[in-house]
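> okay, predicted coordinates and the sequence, questions at the end:
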Amino acid sequence: MGRKEKTIFITIIANIILIILRFFLANLSGSIGLAANAWHSFSDVFVSSVVFLGLLITRFGANKLKKIVGKTEHILAIFVSMFIFFMGFEILSDALNNDGTELKYVPFVATGAFVGVIINYFMARYKIYVGEQTGSQSLIADGYHSKMDMYCSIAVLVGLLGSLFGMSSLDKIAAIVAMVLLMIAGYEILISNLRMLLHPHEDISETEHFHHHHSNFHGSKKMYIGVGSILTVAYILSGIYIVNWDETGIVRRFGAVINANAAPGIHYRLPTPFEQVTLVKKDNIRKIDTGQQELLTGDTNLLNVNMSVHYKVDNVENYALNINNLDTLIRVGATTSIRNIVGRESIDYLLTEGKADVEKQAQILLQDVMNKNGTGVRIVGVQLVEVAPPESVKASFQDLASARQDRAIYINEAIAYKNTIIPQANAEAYTQIAIAEGYKDKKIKTAEGDAVMFAEKQSAYAESKGVTEFRMYMEAMDKILPNVQKILLGGNVKIDNAELWISK
């Protein structure tokens, strides 16, 4: 490879590193401008790759290969330009839907963006210098393309630095600037390759024609007018914002609210710093966890408590303007509320049936804190995610819990036995009472019958004593000696002189 080819190859590697760096920083910080800048660097890599391929074909003079590769190159370039347009619209959509996004790790990310600006600057100078030394207009044009990437990087850097001073909309403006430059690059790639594809008879052996308009554009007043126009359009377009169906917008002019209820749809407001818009998802249920904390109960025991707070926006204006760090306020308020409640209750109550009551009390206390601070937030619910003793005493509490379970089991068994034995005893008592009542009635009736019979016997005896006495005597003997063999003798028979012959 010659000097020109080596230069292009080195800058392609540098651009790939820049793309990786910018996508990493964009993902880290949430900057739309950095993401747009990364895609602009991607277009720079494509342009440099086309120049590199053209220089190689020209150097080795392969005519057949030149025609085949040239046509394939133009078709591929058209598809790439379409992809660039698509990404440009995606970036514009993201910029319009993320008005005033708070960036993260700004100092670190801004340092990385500044390094990118330096790399772009030296790449542009290097390409232009080598292009002038070797007489390659395509390399010079590619160097000016890198300069455009540098201007884009500077705009992004300004947006990042502006966010440090509360001007978060500058990142949106930088994203729009990068988007416009990206669309211009895509347009140049599309037009140049369409012309080459539709007019193949033109001399394409020299890739200088691919970017000849760059060298005419840069280094003149037109460049400044063009850049100024792009910045002006980008600044004006930064006032466009979209309110989604589940959002409400609050528009402020120099800090004063001029519209506290911007309806869903596409709207326009004056660009920063004249007007600002804040988008709030009013109907979303948000969640905050307090994290595990060790609290002292009313009976001087330690308890680990972790709670989750669910809330939603009730007053959009108060929510957006009155509180800077709502999450911290809710977390502190929830911690204070639960500490007050736990400090009044026993550990047994908190570990058993008191959970629902504690959650309800905590919700009431936390809502009172939110109302006093004018947060515009309604606490939907408080949930105790964890209520447990510390690890150091957990084994003892488990033993205690097991003892409570055993106690409950014994109590339940005793209650079950009671519920079984009492009805059984009642049934047996009822049976005994019924038997006694029957025996009583029997005795009474028998006694009454005996009395009647005795009265009748007495009446019969009075009428005929001899017969009655004999009959009663015989009945008595029959009862006394029912199974004994009997011999009846007359009254005039002397037992001493009688001989009784008894045969069986």
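Structure received. Remember, it's a predicted structure, so these values are computed and weren't measured experimentally.

> going forward, measure contacts and count neighbours with C-alpha atoms only.
OK.

> and H201, that's in a helix?
No - when classified by DSSP: H, G, I helix; E, B strand; the rest coil, H201 is found to be coil rather than part of a helix.

> next up, a second structure to put side by side with the first:
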Amino acid sequence: MTDKKYVRVRNILICVLVLNWAVALAKILYGHITNSLSMFADGLHSLSDGSSNIIGLIGIFIASRPKDVDHPYGHRKYETLISMAIAMILFFIAFNIIKRSIVRFIHPEFTRVDPLSFIVMFVTLFINVAVMKYEYTKGKELKSDFLIADSYHTGSDIFASISVIASLISIKMGFPIADVIAGFIISLLICYVGVDILKHSSRVLCDYAVIDVKEVEEAISDMPGVIGCHRVRTRGRLDDIYVDLHITVDKDMPIKKAHELSTSVEKRIRNKFSGVTDVIVHIEPS
């Protein structure tokens, strides 16, 4: 991660952190005052957003370090590793919400619903939508695994807030059990987001193919001197892709010309696919 990118991602996270904690504070305090389990649970979820922002700031700081002897490929995967930490936080929060929901189901408590309850939820919902859209857009623009993962985390807040609003309406209509049901729904949504983050992050850490093999083959098939292309492999993050491939050339091609051809192949792939960090071309005689 370049210094410029690190500064941009850091500034985005600080901005999102402030908003997340403001939203969390509003939900937790008013959820506690009104004894609303669903609102309190949603507040904890928002609080986890802020916690993940702090973890993210630490992660991208490490990921921004330059390559060294012990890390010849750089430190960028630390950002992906931190994304998995967010998933673990989500699972922990989901577990605690489920536990509170079970206790509330066994021992029902009165939940107060007033106009301010709806105002708090609608205002925080609007903030969550704005934060998610902003963070996801910037994550795609900067090709940041963490920002994209964190936007999904914030996105789960939106669905959670909608379920809380629905539960408040149900409680107002005389169905207090809706508060417990909403708590369960929120926990399931949180688990779903956690699984999605784990799936994406594990692909990067387990060297899942990033670029389709056929696309790479088609990109260099028309290059003069290239007879064939095979054993194409790609791995890495969207902003840090490593490509290696074998190309077949005329058996009588001079070494110097073969080297120039491999350099041209590397440039073609870098120009064709964004985010490519390194290309290794193995020359084989026909």
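Sure thing, it's come through. Computed from a predicted structure; not experimentally measured.

> report the TM-score for the pair.
The TM-score (TM-score structural alignment, normalised by the length of the second structure) is 0.57; 207 aligned residues with a C-alpha RMSD of 3.8 Å.

> residue ranges of the helices in the stretch 351-500 of the first structure, please?
According to DSSP state H, counting those that start in this stretch, the stretch 351-500 of the first structure carries its helices in the segments 355-372, 394-463, 465-480.

> ok, the closest residue to Y78 of the second structure other than its chain neighbours to D240 of the second structure distance?
Spatial nearest neighbour of Y78 of the second structure, chain neighbours left out: A63 (5.5 Å); criterion: C-alpha to C-alpha, 6 or more residues apart in numbering. Distance of A63 of the second structure to D240 of the second structure, given as C-alpha to C-alpha, to the nearest Å: 12 Å.

> helix, strand, or coil at the residue nearest the centre of the first structure?
With distances taken as C-alpha atoms, centre = their mean, K287 lies nearest the centre of the first structure, 7.6 Å away. Put simply, K287 of the first structure is strand when judged by three-state DSSP.

> aligned to the residue nearest to Y78 of the second structure, what sits in the first structure?
The equivalent of A63 of the second structure in the first structure is T58 (alignment by TM-score structural alignment).

> secondary structure element for its match?
helix 32-60 (DSSP states H and E).

> continuing past that helix, what's the next helix or strand?
Downstream of helix 32-60 of the first structure, the next assigned helix or strand under DSSP H and E is helix 63-97.

> so which elements touch the helix or strand that that following helix is followed by?
Next in sequence after helix 63-97 of the first structure, counting helices and strands by DSSP H and E, comes helix 106-134. Contact partners of helix 106-134 of the first structure among helices and strands, from 3 or more C-alpha pairs under 8 Å, 6 or more residues apart in numbering; DSSP states H and E: helix 3-29, helix 137-164.

> among these, which is the most enclosed?
Compared across those, helix 137-164 shows the largest average neighbour count, a mean of 24 (mean count of other C-alpha atoms under 10 Å).

> just give the nearest non-adjacent residue to H246 of the second structure, would you?
H282 (4.6 Å).

> which positions within the helix or strand where that neighbour lies qualify as buried?
Element membership for H282 of the second structure, per DSSP H and E: strand 276-285. Within strand 276-285 of the second structure, the residues that qualify as buried by neighbour count (16 or more other C-alpha atoms under 10 Å) are 276, 279, 281-283.

> may I see those residues organised as JSON lines, with distance to M88 of the second structure added?
JSON lines is the format used below for these (distance: C-alpha to C-alpha, whole Å):
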{"residue": "V276", "distance to M88 of the second structure": "30"}
{"residue": "V279", "distance to M88 of the second structure": "34"}
{"residue": "V281", "distance to M88 of the second structure": "39"}
{"residue": "H282", "distance to M88 of the second structure": "41"}
{"residue": "I283", "distance to M88 of the second structure": "44"}
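
> so what's the closest residue to G186 of the first structure other than its chain neighbours up against?
Nearest non-adjacent residue to G186 of the first structure, counting by C-alpha to C-alpha, 6+ apart: S81, 4.6 Å away. Residues in contact with S81 of the first structure, defined by C-alpha atoms under 8 Å, 6 or more residues apart in numbering, are 186-187, 189-190.

> repeat for G194 of the second structure
86-88, 90-91, 153.

> ok, now R233 of the second structure?
Counting by C-alpha under 8 Å, 6+ apart, R233 of the second structure touches 209, 213, 243-245.

> what's stretch 15-26 of the second structure in contact with?
Stretch 15-26 of the second structure has contacts (C-alpha under 8 Å, 6+ apart) with 42-47, 49-50, 53-54, 120, 124, 127-128, 131, 135.

> now, of these, which are buried?
Those of the contacts of stretch 15-26 of the second structure that meet the buried threshold are 42-47, 49-50, 53, 120, 124, 127-128, 131, 135, by 16+ other C-alpha under 10 Å.

> counting neighbours, which bits of whichever strand or helix holds T232 of the first structure end up buried?
Assessed by DSSP H and E, T232 of the first structure sits inside helix 221-237. Within helix 221-237 of the first structure, the residues scored as buried using 16+ other C-alpha under 10 Å are 230-231, 234-237.
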